[in-house]
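Asker: no sequence on this one, just coordinates:
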């Protein structure tokens, strides 16, 4: 008998479920001139767009956080390049019409006692509307909270652009 055979344990991972999050890749690199260009250039001619970007640097190294229009192919390119990466889930949320849309998002999350760890705008505008990518301390509760308040979540499918190939 093989390991796990006959077990009733569900072995699906988070990626195995219908999870409306977007993936972020954090790329660790030496902090020197031209390194960002080298990373971004890897997507040239592939049809993969950088949908969001954030950079944190120190004297010795830099952390480049990317959201890509095609996460599966993007991860493959980054791994093939031998880059050190970490993959995490972010919450993508379309900003509503009206004054102070970010205030409305923050207020909804605060009411549920959800902490925002990172935030940055999406360069790509799914549905033509402004949107932000958020790393939060409880993504499931954040999604439920924002859905219940009528916010529209951005998924990886919203970031794909079939016209680019």
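Answerer: Right, received. Where do you want to start? The model shown is predicted, which means the values in this text are computed figures rather than measured ones.
Asker: could you use CA atoms for every contact and neighbour count after this?
Answerer: Will do.
Asker: and for the biggest strand by length in the chain, what's in contact with it?
Answerer: The residue-count maximum for a strand in the chain (DSSP state E) belongs to strand 84-94. For strand 84-94, contacts defined as Cα atoms under 8 Å, 6 or more residues apart in numbering pick out 20-29, 78-79, 129-136, 139, 142-143, 151-155.
Asker: in strands, which of those residues fall?
Answerer: Judged by DSSP E, strands contain the following of these: 22-29, 131-136, 153-154.
Asker: these: which two are farthest apart?
Answerer: Greatest spacing in those, by Cα to Cα: 29 and 153 (30.9 Å).
Asker: list the contacts for residue 59?
Answerer: Residue 59 makes contact with residue 31 under the criterion Cα under 8 Å, 6+ apart.
Asker: repeat that with 10 Å
Answerer: Neighbouring residues of residue 59 by Cα atoms under 10 Å, 6 or more residues apart in numbering: 30-32.
Asker: can you tell me the SS state at it?
Answerer: With DSSP: H, G, I helix; E, B strand; the rest coil as the basis, residue 59 sits in coil.
Asker: then the one 4 residues further on?
Answerer: For residue 63, the secondary-structure state derived from three-state DSSP is strand.
Asker: do the same with residue 72
Answerer: Look at residue 72: counting by three-state DSSP, its state is helix.
Asker: what number of residues lie near it?
Answerer: Residues lying near residue 72 (other Cα atoms under 10 Å) number 10.
Asker: got another one to weigh against that:
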């Protein structure tokens, strides 16, 4: 299991940089990032090397944030691998709430990060299908 931090930011120039600045000052390394926006605010989802320090630093600077679990599945960079993983989850009747990827892993395969309502079942069906799951320490 991987812990992800979600940060709520205003939808205005510099708001994402303000978040990354706090993390930089706290010596937190960002491994993956995804953003979603609405007209009023955005949500930054980040996988970092130290989620506890990231949360403490952001909270101390007034950012609304939370840490939650996500699953990381290592997929070889080959055509159809993402589709195969999503088929495994769909066949297992597992809903994927959102998904994003990161590839900078010093020579290792890319990782698809996703959130679901049933982590145990998702991990079980993926392991049964020989999909390599990534733990936070492996990032």
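Answerer: Yep, it's here. Small disclaimer: the values here were computed from a predicted structure and weren't measured.
Asker: quick one on the thing from earlier: whereabouts in the second structure does the longest strand of the first structure align?
Answerer: Aligned using TM-score structural alignment, strand 84-94 of the first structure spans residues 64-74 in the second structure.
Asker: tell me the spacing between residue 49 of the second structure and residue 124 of the second structure.
Answerer: Taking Cα to Cα, to the nearest Å as the measure, residue 49 of the second structure and residue 124 of the second structure are separated by 25 Å.
Asker: ok so, going back, now the contacts of strand 84-94 of the first structure: which count as buried?
Answerer: Among the contacts of strand 84-94 of the first structure, those buried by neighbour count (16 or more other Cα atoms under 10 Å) are 20-29, 78, 130-136, 139, 142-143, 151-155.
Asker: all helices for the first structure, in order.
Answerer: Ranges of helices in the first structure, per DSSP state H, are 35-41, 71-80, 101-111, 139-148, 156-159.
Asker: any chance of CSV for those helices, columns distance to residue 64 of the first structure?
Answerer: Listed next are the helices of the first structure as CSV, based on distance: least, Cα to Cα, whole Å:
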stretch, distance to residue 64 of the first structure
helix 35-41, 8
helix 71-80, 12
helix 101-111, 24
helix 139-148, 21
helix 156-159, 19
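Asker: map residue 114 of the second structure across to the first structure for me.
Answerer: Per TM-score structural alignment, the equivalent position to residue 114 of the second structure in the first structure is residue 134.
Asker: correct me, but that match touches residue 121?
Answerer: Yes. The pair residue 134 of the first structure / residue 121 is scored as a contact, 8.8 Å apart, by Cα atoms under 10 Å.
Asker: shouldn't residue 60 of the first structure be in contact with residue 29?
Answerer: Yes. Using Cα under 10 Å, residue 60 of the first structure makes contact with residue 29 at a distance of 8.8 Å.
Asker: stretch 75-85 of the first structure: end-to-end distance?
Answerer: Its start and end residues considered, stretch 75-85 of the first structure measures 9 Å (Cα to Cα).
Asker: likewise for stretch 75-85 of the second structure?
Answerer: Length of stretch 75-85 of the second structure, first residue to last, Cα to Cα: 8 Å.
Asker: contacts for it next, please.
Answerer: Outside stretch 75-85 of the second structure, the residues within contact range by Cα under 10 Å, 6+ apart are 73-74, 86-91, 101, 103, 108-112, 125-126, 129, 131-133.
Asker: contacting residues for residue 33 of the second structure?
Answerer: Taking Cα under 10 Å, 6+ apart as the criterion, residue 33 of the second structure is in contact with 4-6, 44-48, 100-102.
Asker: can I get those residues in TSV with distance to residue 33 of the second structure?
Answerer: Shown next, in TSV, are those (distance: Cα to Cα, whole Å):
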residue	distance to residue 33 of the second structure
4	10
5	10
6	10
44	7
45	6
46	4
47	6
48	9
100	8
101	8
102	8
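Asker: pick out whichever of these sits closest to residue 23 of the second structure.
Answerer: Distances from residue 23 of the second structure to these, taken as Cα to Cα, are shortest for residue 48 (9.2 Å).
Asker: that closest one: neighbouring residues, count only.
Answerer: Residue 48 of the second structure: 22 surrounding residues under other Cα under 10 Å.
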